[in-house]
Every structure is written in C-alpha cells, then in structure tokens.
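Participant: quick one, structure for this:
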Amino acid sequence: RFSYIFFIVFFSVILFFDSKNNVFSSLRLIQASIVITSDLLVNQTKNFFSSVYVTQTENQKMTKEARELKDKYEALLAKNFFMESNAPSIESQSMRSNLAYAKIVNFNAYKYICCGVHEMLISKEAPLFRPVLNASGLIGQLIERQGNLGKLLLLSSSKHFLPVLIGSSYCNASGKGIPMTISCSTDVSEINETIFTGQLVYTSGLGGIFPKGLKVGDVKEITLVGDTAEIVIELAADPRISPNVYIIEEA
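Facilitator: Sure thing, here's the model as predicted:
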C-alpha cells in the first residue's frame, strides 16, 4: 500500500512540474513528430505501391491493345496482298477474303538457317496443301496434320516445289534450303527475251494448289549451264516477321 501511495505522489509531482515548466514538452514533440512521420511514411508507401499497380495495369492494357492493333494491321496486309495479286485471276468476290487466321506455335530458326528442310507448326487444323500467307506475302503450304496443329512447309524448303510464271515462261521452282530462296531451270533461249534479273515472279496457277497471280519474288541471279539456265529467285515474303499467318481456303 505504501508503494502505491508513493507512485501516486511521485507522478503527481512530475505532472505539477511539467505543467509549470514544460519539462517534458520536448519529449512530447519528439513523440508527436515520430507519429506524424510514421503516418506520412505509411501513406507515401501505400501511394507508391498503388501508383505502381495502376501503372503496371495501364501498361498491360496498352500492350494488349497495341498487340491487337498489330494483328489487325497484319491481317489487312495479308488480305490486301491476296486481293491485289489475284484481282485479274479470281472472279469469285467471296474467295478473295477467304483467309483463315492461325498462329505459329513452333519454328526452329536454327534449322531454317542451317538446314535444307524448312517447316513450321501452326495452330490450326486445315485442309492439306492449302497455301499460307503472312503480312509480307506467300510463305508456304500445309502438308500434314499433327493433332489439332498443321505442319507448314516453307517455299524455301528443299522439299517444296512451286509452279511459277516468269514473264511468259513457266517453270517448276524448288526450294534451295536457303532462307527466302528458290530456283528453277529453263531453256537458255528464254534468257534476255522474257527472263532477266530483277523481273517479278508470280504463281502460275498450274497444279491447282496455288491461285494464279500471287507474287512470289523476283529474279536474283541467272546462271547458264550448257543449254540450261538456272534462275535463282529471292522470295518476297519472310516467314520470320510475325507469328500470325493466314490460310487461303477454298471458296
């Protein structure tokens, strides 16, 4: 009981002196400043993380919108390529816009550079042998189904053959196993008359797979071997520019 009375008297004296002389005012100010500083830090931290979250969300939204716009733009380029190339050849207005969208899901870029067979897997099971475009033009055709995927053989593959028209001359071009390069052979008499370096090359429509009039590329080099001329063609379309591809479906 004595200690209880002592502490009451002791703290009463301290409070009396503090009220008269502000003995502990500096300590109270320090405490108050600590509390205010803590509140400010907490609020600033909350505001910072809230700002970071909002910024990330906005960036993700803008990235998604930019990707969607890019996809739409590439689809328009592919459709425009198809329509412009085939306007003189295709009477059916409905077939001009009959392009089915797909996405590249597997592409070995190393094999594309080093090896002869150039292939891709795309995210669509479509009829076999249909031609395939991307935003830059014709890149190949479907040759096989693998589950719900399609295997695409590129024009540059050593296993691919494509009937082409150069000037007024027809020839069966094959891939050279070199990126964006195919070649075909013709009689040497055709050279300098209807075939020359820089001349545009189109699909001939022979064989019934590729519509007539699709731009393939241009003549890059002509090599004479006896009575035969080997014509090297640089392809117009690069299959590496985008994951988006478009299958030319039958009307």
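
Participant: from now on I want contacts and neighbour counts done on CA atoms only, so please keep to that.
Facilitator: OK.

Participant: all helices for this structure, in order.
Facilitator: 2-21, 25-86, 93-96, 109-114 (DSSP state H).

Participant: which stretch among those helices comes nearest residue 139?
Facilitator: Closest approach to residue 139 among these (C-alpha to C-alpha): helix 25-86, 11.1 Å.

Participant: returning to what we had before: could I get the helices of the chain as TSV with mean neighbour count and distance to residue 221?
Facilitator: Below are those laid out as TSV (neighbours: other C-alpha atoms under 10 Å; distance: least, C-alpha to C-alpha, whole Å):
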stretch	mean neighbour count	distance to residue 221
helix 2-21	11	101
helix 25-86	13	24
helix 93-96	14	32
helix 109-114	14	20
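
Participant: also this sequence, please, to line up against the first:
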Amino acid sequence: MPWTEGKPYGSFKKILLEPASLAQEAKVLAESIAELLSLWKAESLSDAETALRFVLLHLEYRAGSRAYLKTGKNLPPKEPILPFLETARFFGMPDTVRQALWKWNAGEWDIRLVDFHPTGKEMLYSQSMGYRLTTIDWEACLSGQLVEEKRDSFEHLLHDLAHAFMFFREDYDHIGQVNFFKAMYSEFSHFETFLVSDSEFKRKFEYCISDMNSHPAHLEAYWKAIRREAGIPV
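Facilitator: Here you go, the predicted structure:
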C-alpha cells in the first residue's frame, strides 16, 4: 500500500489520494468514467485512447491547474492525441508514463488494456508473445476502493504503464526479454507445482515476470537464483 504512517510514498506519491478520499473522487468522476467504460466496451475507443483519457481525468481532478508542467511551449489541444502527448508533461509522475502512452497511441508498442488482474501465467504468456497487459479496474474506480487493498485504480494503471515502458525500451533489449519469457513459459509445467506449494517462490516469480523488467541477462540471473533457492533443477 502506498501509504505508511499516514504519508504517501513511491513514484506517484505527489498525486495519491488518501484512501478515505477515493469515494468522493469516484462520485465526481462517475459520469465520465461510466461513459468512458461504455465507449471502450463498444470498441468506439481504442485501448490506448481509453487509457489516456482515464489518466487525464484523474490527473486533472487531482492536480487541477498543476496537471501539466510548464515546458516553455504552448500546450496543444488534446486532439489530435499525438501532438498533445509529444508536448505535454504530466505532474507528479515519471515521464515513462507519458512516453508509454505516446508509443501506445502511435501504434509503436503492443500494449493491451484489460479489465481483470492477470494471473502470473497470463502475464508470462503475454510477454512471451511480445505484448504487455495493463489493467483498469473499473469496479474499484467507480466504487472508490483500493485495488487488492494496495493501490487505487489510477495508480494501478500508472504502475502498469511504467512497467510497460521498461518492457519495450530499447536499452533493456525488448527482443531479448521476449525470448527470455518464451523460454520461461515453455518450462512452466516444470515449476508450476512450486507456485502452489512455495509462497516465497511464487512471490519472487511474480516479481520476475511483472515488476522486475530488466535486461535479459539480469532476468536470467535472478530466475536461476530463485529456482536454486526453491530446490528446482536449473
């Protein structure tokens, strides 16, 4: 949970709301979020545009006039999307989020929006196929609840986008990461039972495939280490 002793922490701490304030935000944004969800379900909006609109709705609500940083350039209209994303800089978050949204909306990165929380196997499979899943928990958003008692729905999406950036960035060898996950997925049956019987191995496995996002050499070293630790033949 991104709060400790009543204080926010993490990459997005400047734009976090206290959990007790989420219900009010949900009430204010309810109509806009419901409309956005309807358009997405009807496939009237792409995954990328839906995610962008979701981010901007929450950013503008939480940051108000500070939502967009001053860059010395005039902020263009939000339509068309790409010139806006090329120029805008978002308050309270690493620029990796904006860059991921830019690449996604430009069709350069294969990021896919889902409304569920992928299992470890689903996330592993998606990355082995070269794409990255991102989640909007619409129910948590509309009800003003935390996602899995940890993050609000806005921060959850930002977190996913930041990791998507790391998956696709050139200097982290995207193709090498995909090949690593392909090999890992092909061996899934060899370690699947350990995911059920060994909670520590499961935690480290899920970190490796979801949150680590590193160069393939580092991923491979970590993967070997946690298998040895769990007693799985390497």
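
Participant: work out the TM-score between the chains.
Facilitator: With the length set by TM-score structural alignment, normalised by the length of structure 2, the two chains reach a TM-score of 0.23; 92 aligned residues with a C-alpha RMSD of 6.0 Å.

Participant: picking up where we left off before, turn the helices of structure 1 into TSV, columns for distance to residue 222 of structure 1.
Facilitator: Output for these, formatted as TSV (distance: least, C-alpha to C-alpha, whole Å):
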stretch	distance to residue 222 of structure 1
helix 2-21	105
helix 25-86	25
helix 93-96	34
helix 109-114	23
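
Participant: for residue 187 of structure 1, which of those helices is the nearest?
Facilitator: Per C-alpha to C-alpha, nearest to residue 187 of structure 1 of the helices of structure 1: helix 25-86, 27.0 Å.

Participant: work out the gap between the closest one and the centre of the chain.
Facilitator: 24 Å (C-alpha atoms, centre = their mean, to the nearest Å).

Participant: any idea of the angle that helix forms with helix 2-21?
Facilitator: 80 degrees (axes from the mean of the first three to the mean of the last three C-alpha atoms, to 10 degrees).

Participant: point out the other helices and strands that helix 25-86 of structure 1 packs with.
Facilitator: helix 93-96, strand 131-134, strand 137-146, strand 244-248 (3 or more C-alpha pairs under 8 Å, 6 or more residues apart in numbering; DSSP states H and E).

Participant: in JSON lines: those, plus distance to residue 56 of structure 1.
Facilitator: JSON lines is the format used below for these (distance: least, C-alpha to C-alpha, whole Å):
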{"stretch": "helix 93-96", "distance to residue 56 of structure 1": "41"}
{"stretch": "strand 131-134", "distance to residue 56 of structure 1": "32"}
{"stretch": "strand 137-146", "distance to residue 56 of structure 1": "36"}
{"stretch": "strand 244-248", "distance to residue 56 of structure 1": "26"}
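
Participant: so which of those is nearest residue 11 of structure 1?
Facilitator: Short answer: strand 244-248, nearest of the helices and strands packed on helix 25-86 of structure 1 by C-alpha to C-alpha, at 81.1 Å.

Participant: tell me the angle the closest one makes with strand 137-146.
Facilitator: Going by the same axes, to 10 degrees, strand 244-248 of structure 1 makes 80 degrees with strand 137-146.

Participant: from the contact counts, what lies against strand 244-248 of structure 1?
Facilitator: Using 3+ C-alpha pairs under 8 Å, 6+ apart, strand 244-248 of structure 1 sits against helix 25-86, strand 99-107, strand 131-134.
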